[in-house]
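[1] Task: produce atomic coordinates for the following.
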Amino acid sequence: MSLRRSSDPDWSAKILAECIGEELPPCQAACPLDIRVREKLRFMKTGRMDEALAVVLERCPFPGILGRICAHPCETACTRGSLGGPIAIAGLKRYLADLFPDAVFQVAPGPARPQGVAVVGGGPAGLMAAYELRRLGYWVALFEAENALGGALRRYIPPYRLPREVLDRELAILDKLGVEVFLGTRLGREVHLEELRRDFAAVFLALGAHKSLNLGVAGEHLPEVRAGLDFLSLANSGAPLEVGPRVAVIGGGNAAVDVARTALRTGGRQVTLVCLETLDEMPAFPQKISEAQREGVQILHRWGVKAIVGATRVTGLELKAVTRVFDGQGRFAPAYDDDTVKTLEVDAVLVAIGQRSELGPWAGALASGSRSLRVDPVTLETGLSEVFAGGDMVTGPRTAVEAFAAGRRAALAIDAYLQGQPLPEVLPPLASRGTGLIPDINGAVPEPRTDMDHLPVKARMDKPEAEVEMGFTAEQALAEAERCLSCVCSKCVTNCTFLQNYVRHYPFTEKEMMRLLRERGAEEPLIPYSCHFCGLCQAVCPKDLHAGEACLDFRQRLVDSGKGPLPPHKGIQNYVKWGTSPYFTLTRPDPATGKARWVFFPGCSLPGYSPHLVKAAYAYLREKLTDVGIILNCCGAPSHLTGEAAVFEGVLSRVASDLERLGGPELIAACTHCLHTLKDFRPGLRVRSIYEVMAEKGLPEAGRALEPGVFNIHDACGARGMPQIHDAVRRLVTDMGHGLEEMPHSREATICCGAGGMVEAVNAPLAQKMQDFRLSEANRDLITYCATCRARFRAAGRPAAHLLELLFNPRWRQALDAPPSGSLKRWWNRWRLKSNFSKNFKGKTKRGITRISKDYATMRFKRNSWGEFIASKITRDLNSIQIP
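    Here you go, the predicted structure:
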């Protein structure tokens, strides 16, 4: 149960600011291209493969390329990682691209813009920038120094990883879009920067990083020592290439692994990869390493190069032991033991320890040192007007997907610049970023990742350019997609029929509910008045947010504006009006002593449904404690829940005043909703539950079960946040000798019975849904400790008993099936209970407390029948009263 205090925040604003339900899933947050991976996999799960590919193409026009060579940071971030391995996101992207190879061409240029943009560099960053700018309608000229587009994709990635037919097919989209391509055109030679600035409205520089780093050791000048990138470029060009039979490859990254595997395919019989790192420290992808080892590559871990041996040609490699690769801060800072050395006999050395950009004289003042360009980190603008730059020439060597992302970001920044508009509110990312999403993965079990078939090793060596990874079959792709956990945080919605009724859009969050409240709550008051105020949304929320509090805020605003409560709430208003009148209320100290160290507060529902239990419980308390008074009244919660703050405060103040007149005793509540209300709104009062007292003092004499049963316990919403009550109730049931079976939603996660929030009065179908949700989990007879919950379950035809029946009524089995009292009978019960207590207390009251037994109305109760009293005193008001 949720009750709002004046100090509470604006809950709708708080939820809109703090709800994490619309945060990106980890896979999308990690993707530099911001691909909506979760949505892609949702489509794949249902066989809608074309729609899944359409999601990819929103951000990535080269799915077949990236599906094969992407560094897939999305998989590193995947929540499935610890539950059988991450989803094969890249492999599934490739599957879609291969399934619909022509889908990438279903795009057209945007409406023509008058400006032209020059893109220099035909690698990933330049390709993406040209594509996006052309889609925006700009005329685009793409200048590439080599004789084919692709940059590092074509020069350094072997065809056994990226078949050239796939590369050529997907890059053809640029020709279809009308990008004008100038091959064999190098900046500073065939074309100059000033010339481009003169002829184009903007220039994007994306020249990559193609200069290999040197080892800086003796013997590096020998002819058999080559840069790994140069070796790959030559091998991928199809030119004749020979390496010696014994080849050493220096490096531990993906490029080094590619060099080693390519060396095997070009004549190397014994290929050894020498790296500083242990296997776990190697930056290369584990799967690529294992495939290299399957093919025959040997790996020497924790060795560095001391010198390359040979006079006129390479004969060996002198190695020194590595003692450390990273320092205490995790920075790359290798250290060596120069006294621990060994020599490896080799015929050739291929160095793949990294690369950098190589800037020409054209860079001038744009350069940040000699290795990269200086740009604005947000807009990618350089120090020259109209000139932008991105990709590896700015950041240093990064992954292909990050270079593609830089090109996309540059295109949108250039568009904003040329249109004279501010930058888009959210520019696409350049790299992986974090997310605030806390996925709900309760109940998820490990499922092994689907392995992609690979070409046998012999077939790879027989046909060196054959693609090693063979792709997923349709069955494999579907099985792998179905492993996706669809990371969302929507526990609030999945556990609430109210939110489910109004939240319609994936990923189903409280934020959507708050937007709806703000847009339509004032004009459609049924929306805020349909919340049950059970508090389950807050109980399951990792951010402790409460949609019900926002609905309550709106109810109070509706009351303040004269639009609330709603007409169907009239019965509830009458219920509070009459239920707190002298006809049904009473405040008395202990009848034997005239004192009150404790006071029993049964609430308003239990006296109406089961007055005999009120009497029995009060007798028990007087037996176990001394000086126990009683207050028959309502805590005012119904008025609070309809938004009538003034009425609620009046009722609550009278209860507090009565307690004060009794000397400030500790209140013992039978109703957890009353307990919650008093704790929240009168925190200075001493209050506790009768079930805590009974668990401490022991069972009543008739409490031990002669015929033990097995029950489901339905926890009252009012006990949420009170684990001591949950424990006490269960202890009482088991002490009686009964067995328990917990329902999935219990204790803190209990579900409303359907009566909460006064919803029944205005939205009975929704209340019925909530009730059905609760009862769907019950497979035993029910025990409740809320009189209203018990009555609702019995009205639904389910056997249910109040806990006090089991404790005080030897015929509790009959109570399981007893129908709930009707409305008029409940009023009769309350009046008779008050009347009986008034007789018992006659002459025992404290000074200043009204003796209702002498009240005029009470005397009429005695003289006339109940029906006559209704006709003469309460008339039609009473007939419209709805008891919560």
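[2] Could you use CA atoms for every contact and neighbour count after this?
    Fine.
[3] Which residue ranges of the stretch 351-500 of the chain form helices?
    For the stretch 351-500 of the chain, applying DSSP state H, counting those that start in this stretch gives helices covering 392-395, 400-418, 457-462, 474-481, 491-494, 497-502.
[4] what's the second one packed up against?
    Spelled out, that is helix 400-418. Secondary-structure packing of helix 400-418 (3 or more Cα pairs under 8 Å, 6 or more residues apart in numbering; DSSP states H and E): helix 124-135, strand 202-205, strand 387-389.
[5] to compare against the first, here's another:
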Amino acid sequence: MRQMHNKLQLRRSSEAVGRKMIKLKINGQEIEAASGQTILQVVRKNRLDDIPTLCHSEELAPYGSCFLCVVEVKGRKNLVPSCATMIAPDMEVTTRNERIESSRKTALELILSNHYADCSPPCMDGCPAHVDAQGYIALAAMGELQKAIDLIREKNPLPAVCARVCVRNCEDVCRRMDIDTPVAINNIKRYLSDAENAYATEPECLPPAGKSVGIVGSGPAGLTAAWFLGKQGIKPVIYEARDRTGGMLRYGIPEYRLPDEVLDTEVAYIEKTGAEIHCGVRVGKDITLNELVNRHDAVFLAAGAWTGKSMRVEGEHDTEGVVTGADFLPEKTDNPEPLNGTVVVVGGGNTAMDAARTAWRLNADKVIILYRRTRAQMPADKMEIEDCIEEGIEIMELAAPVGIVRNSGRLKALRCIRMKLGEPDASGRRRPVPLEGSEFELPCDLVISAIGQNTVLDGLTEIETGEVELTRWNTYVIDTNTMQTNVEGVFAGGDAADDGPTVAIDAIADGQKAAKSITAWLNGEKMEQEPFAVHRDFWFRPGKKELKEVKESPRHELHMIDVDERRNSFREVATGFEPEDSTHETSRCLSCGCVRFDDCDLRLYGEEYGVDMEEFKGHVRQHKVDDRHPYIIYDPNKCILCARCIRTCARVLPVSALGLTGRGFKTEMRPAMNDPLVQTSCVSCGNCVDSCPTGALTMKYPFAGRACITTEDISTRCGFCSLGCQITVRDFGSGHYFIKSSGKPGDYLCRYGRFGNELFLNQSRIKNPVACEEGSYRTLSFQEAEEAIVKEMRKSTGIHGARKVAVFVSPELTNEELLAAEEIARKGIGTNNIGSLAMLAGNGEAGVLDSVLGFTASTCDRSCIENADLIICNNTALQDNHLILEADVLQQVKNGAKLIIANSTLSNSDRHLADLAVDPVRGGASFFWNAVMEELIQSETVKPEELPGGTEFLEGRNGDIYISAANAGVDAQSISEAAMLLADAKNIVIIHSQDRFQDNAPEDMKILADLTLLLRNAQRKTDLLFPRLIANSAGLEVTGADPAFLPGRIPASGELPGAKTSGELRELLNNGEITAAFIIGENPLEYPKTQSWFRNCTFIAAMDWTDTETTAAADITLPGSTFLETSGTRCSFEGQVICFNGTVQPPSGKSGREVLEELAEAFGLMVPDLNELMPGRLGEMLPFYWNTGEKRNWNGKGTLIPITITGSSSSVQPPLTHSQKYRIKSKNAMAERI
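    Purely as a prediction, here's the structure:
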């Protein structure tokens, strides 16, 4: 199928042939180009520069609202928009200089000054390592656990560690907090890291680069750096002073929070990147730093902070029973000896909590935490504080140590003083102030000082080329953007660098940044900076008022072991998260971040041009997000008023559903009359979404989870009708995907093409072959099911004869599936009974135009519409059924073509658009066109006698126009007007739908074919287009899935038993003569009329991708597949064999094509491997009729035949295929919403 983009290019190329060629200079380069083009077109065509645009799209007329595409033209004072400025002889254009870039930057800053949006979610921005929490929450919601954990590892290689010890900065900024409580982000991470296959895959690493980096320390910073360096193909070698890896993760965090086996698993996974770890090697003692620098291409210092800070009280260093947390925790890790008496822990951070809870587990009689501020101001994790209290640990607030009471050098008590809160200090917390005269003694047996840690960098600063510079706090001085020290090739991070000891996630962030910087430095490249992003908090934090429609939902916490089980045990307290907990928490996520982060043109240009958000900061408009449409979300806050959506809508629909309202700063893009979009002329095609350069218009996903996540994008075709439009399937995996257009300008989609995947996602799937035995179902293997079908079909054939056995196929199937079914019917079973129940129910016959044209198909492809000066739409509802074809028609009407619409039901837009709109009675269109032909004959516009069959044609005619008009239910004036329009036209296209059975009469197509022959003979180029509602209706005859034809559309010999025509097969069904049937992809047992056809069946085998009434009643059911899951070909209505790619894995593991080919083999048949040979094979079998790559060019020859008009129409056809039923259901659902 030719797409609009290609058409525009062809049209422009042909128009350019007759244009004058002119010379101009662009960026100093002399260019020759055809006149009539804009500067932007010429620049892009010649690939001279990448001029930025936001409001421009190739298939739309220039708009010029964004002013990003401005360029400099010599002789003009002001910059000009290149999208709207036509080239001229001797023009000199500059597309990029300081003035132009400054102007573009200003334009972007002005647009962004009113862009109240979150490019990235607050949770990701709050995380020091920038882990995409919204992304992995969305993947968890989809059930994509492996992809979710892999997404975490893109920023953090220690997910299981952080799931247990992270301080959850992400949750601190969660917007959900303004409603109830933050999403349990870390608990979801715990669920993912505990999943069975969390470590099953191998890390993907680049090939070895031949370079190595020495890393001092195996704590979180060192391990993280090793992970990211290893993935880049750079050999990381870790030197660890202690006997085991992990640093403070192992020696500073107790096992009840972080079990050793969890840490060991994480380290082992990091080692898979090629990391080499040497434990028991102290740099500065066992090996010098200088040796390390000489041995490796770069060095990363992540030595940690291993000494506790002093309480600054006399006697703390020489009193037995006074230790630091930095000493106590590592000692108890290696030697968990029990404790006695009272233990006092000084401090309010996580180390203090860990020390207190460890002492309690070691059987201390009493544990007291002494803190100089209040509990509310403790920097420790709130959950850790709650756990302490739950375990019976006392928190003594507003008290600080001032001395130690000893007895013979042994601790007796801790002398303390009461405090009160004064003015806030630098941290924002109120400063504790001593209360005079409030001193008291606190009797105790052990004091643990946990008020912070210091670094010991002995031997870790001296290098031949110089000494690594230290801060006054004895940490490494670094450039925090690159993690580089003052020594070339030496980098530092974690607790030993810059501002000193922090938490694990900060160290992980340092390791990640250091690895990026080292990689860039080793490759001689500039380090990639963090992406540009806009945040709502730049103006103000969205509060409860903005989120008032979000319902409260209680948070689920991790499951814990009982307090009684924790005493004297280091068993992990938090046992994990259950699947239902994860599902609940993922549903609480508000999906704050934009799903267009990766491809938002506005954000990417903002990044490219280095915009300054402060430049025009001021008032910003806040809008409510409109999610009332069933498929589309509109966020006016992100709209930049480029009007691309409005202009695209106007191309697709007769009357655009969108427009601009208000003036000036209050201008908004809104649906007509500011109604909900679904209540306007919107047809839910979603082309406005594709046109949007930002995230203002986005699609709703038909499944849980919403984020900007990398997808696997695969191109294929839509299988909902015979147009076969190009689509892109964006697959998250495991049945979670959505559909976009191809991305080419002008490649539009209709509602079914874009959102029809909801049909596949919302239906239950058949995953295994099933046998129904006495009302109960039993799962079978494929081999068992196939053998059972062969046995029963042959048994029925032996008893009743092959005449009473049939195979029925859906017109939705691929040619390959149809050919396999044909082989099974004719060669496997030996019957000629093969056809489509959907076609039979509509009383359709094969080859109806063979006697007139010599073939039954469209006479050209869609490109003929481009040159038409008269278009006839007969018995069609293009907007409902073939929106993309309607867009072509509308465009040509706008270009000046006349339009005749003849339908039994006319819409307001039909009457508005058409030059002549007539509504003959149902089945009466044949009378109308017969009368129009008579008018043309009588006026001698056409001369039947000059054509083959003309004499017989004239003899059989009734020349009374008024009788025909009465039979058609139209006035004679309309007949005359139609004849005049035809007489005045030179290029005519007639579009007729064969599938509107309630409107069609048996003679419709023949009359239109006769009319076409007459007009062709009268030097009026006339073509017929027959778009079909079902994707491969045309393929039935071509592949021999019809009693009248063999593959290649060769007439069947009639030697096989069974029906010879579709009519005979219908008669067999009506008489109940079919005793065994294999039904593929159709559901006749849902409707009484078609159900009666199988009243005497003793065996039914069915194959389908979803449960239906037919599969429920079938004796054997095989799993089928959707068009998105099946590779193969189909025949479009234009006469092209188009290829479909299987883009999604079928749940059964086999496509319908594979299953049918296996079944054919079970019948003892050898099905040829068609694959990519199919288009060529069909082209060889039917030259011109179904070809690929060649432009079809019918010679206009044929034979006129006399026609007896009955004027009868068919009854409403039951929707036997999935696409038919979905269309009806979708249309009814939309009508209910309106």
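[6] Could I get the full set of strands for the stretch 251-400 of structure 2?
    Counting by DSSP state E, counting those that start in this stretch, the stretch 251-400 of structure 2 has these strands, from start to end: 276-279, 298-301, 307-308, 322-324, 342-346, 366-370, 394-396, 399-407.
[7] Of all these, which one comes closest to Leu8 of structure 2?
    Nearest of those to Leu8 of structure 2, taken as Cα to Cα: strand 298-301 at 55.0 Å.
[8] by contact count, what packs against that closest one?
    By 3+ Cα pairs under 8 Å, 6+ apart, strand 298-301 of structure 2 packs against strand 212-216, strand 490-492, helix 504-522.
[9] what's the mean gap between it and the aligned bit of structure 1?
    Following the fit onto structure 1, the mean deviation recorded for strand 298-301 of structure 2 is 0.5 Å by mean Cα distance after the TM-score superposition for structure 1.
[10] Now distance to Val809 of structure 2 and mean neighbour count too, for the strands of the stretch 251-400 of structure 2, in CSV please.
    Formatted as CSV, the strands of the stretch 251-400 of structure 2 follow (distance: least, Cα to Cα, whole Å; neighbours: other Cα atoms under 10 Å):
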stretch, distance to Val809 of structure 2, mean neighbour count
strand 276-279, 61, 18
strand 298-301, 66, 26
strand 307-308, 78, 18
strand 322-324, 79, 22
strand 342-346, 78, 26
strand 366-370, 77, 23
strand 394-396, 76, 18
strand 399-407, 84, 19
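[11] can the ones you listed go into TSV with extra columns for distance to Leu1015 of structure 2?
    TSV is the format used below for those (distance: least, Cα to Cα, whole Å):
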stretch	distance to Leu1015 of structure 2
strand 276-279	82
strand 298-301	81
strand 307-308	98
strand 322-324	101
strand 342-346	100
strand 366-370	99
strand 394-396	98
strand 399-407	103
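[12] looking at those, which is closest to Leu981 of structure 2?
    Across these (criterion: Cα to Cα), the nearest stretch is strand 298-301, sitting at 81.3 Å.
[13] hmm, back to that, now render the helices of the stretch 351-500 of structure 1 as TSV, adding mean neighbour count and distance to Arg5 of structure 1.
    Converted to TSV, these look like this (neighbours: other Cα atoms under 10 Å; distance: least, Cα to Cα, whole Å):
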stretch	mean neighbour count	distance to Arg5 of structure 1
helix 392-395	25	53
helix 400-418	25	47
helix 457-462	13	71
helix 474-481	18	47
helix 491-494	20	22
helix 497-502	19	23
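[14] any chance of these in a markdown table, plus distance to Ile289 of structure 1?
    A markdown table is the format used below for the helices of the stretch 351-500 of structure 1 (distance: least, Cα to Cα, whole Å):
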| stretch | distance to Ile289 of structure 1 |
| --- | --- |
| helix 392-395 | 24 |
| helix 400-418 | 19 |
| helix 457-462 | 14 |
| helix 474-481 | 23 |
| helix 491-494 | 41 |
| helix 497-502 | 48 |
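[15] Show me which parts of the longest strand anywhere in structure 1 are buried, residue by residue.
    Counting residues, the longest strand found in structure 1 (DSSP state E) is strand 332-345. Using 16 or more other Cα atoms under 10 Å as the test for burial, strand 332-345 of structure 1 gives 336, 341, 343-344.
[16] Of the helices of the stretch 351-500 of structure 1, which is nearest Ala619 of structure 1?
    helix 497-502 (40.4 Å).
[17] which is the next helix or strand following that closest one?
    Once helix 497-502 of structure 1 ends, the next helix or strand along the chain (criterion: DSSP states H and E) is helix 510-520.
[18] if we can go back for a sec, want to throw the helices and strands packed on strand 298-301 of structure 2 into JSON lines with distance to Asn474 of structure 2?
    Shown next, in JSON lines, are these (distance: least, Cα to Cα, whole Å):
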{"stretch": "strand 212-216", "distance to Asn474 of structure 2": "17"}
{"stretch": "strand 490-492", "distance to Asn474 of structure 2": "13"}
{"stretch": "helix 504-522", "distance to Asn474 of structure 2": "17"}
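[19] And the helices of the stretch 351-500 of structure 1: which comes nearest Val117 of structure 1?
    Once the helices of the stretch 351-500 of structure 1 are compared by Cα to Cα, helix 400-418 is nearest, at 8.7 Å.
[20] on that earlier part again, and of the strands of the stretch 251-400 of structure 2, who's closest to Met527 of structure 2?
    Here strand 298-301 is closest among those (Cα to Cα), at 15.4 Å.
[21] The closest one aligns to what range in structure 1?
    Strand 298-301 of structure 2 corresponds to residues 202-205 of structure 1 when matched by TM-score structural alignment.
[22] Give me the contacts around the matching stretch.
    116-121, 126, 129, 196-197, 386-390, 410, 414, 418 (Cα atoms under 8 Å, 6 or more residues apart in numbering).
[23] How about the contacts made by the nearest residue to Met396 of structure 2 once chain neighbours are set aside?
    In this structure, Met396 of structure 2 finds its nearest non-sequential neighbour in Leu370, 4.9 Å apart by Cα to Cα, 6 or more residues apart in numbering. Counting by Cα under 8 Å, 6+ apart, Leu370 of structure 2 touches 344-348, 395-400.
[24] any idea how far Ile308 of structure 1 is from the aligned residue in structure 1 for Leu370 of structure 2?
    Here Leu370 of structure 2 is matched to Val274 in structure 1, going by TM-score structural alignment. Counting by Cα to Cα, to the nearest Å, the gap from Val274 of structure 1 to Ile308 of structure 1 is 13 Å.
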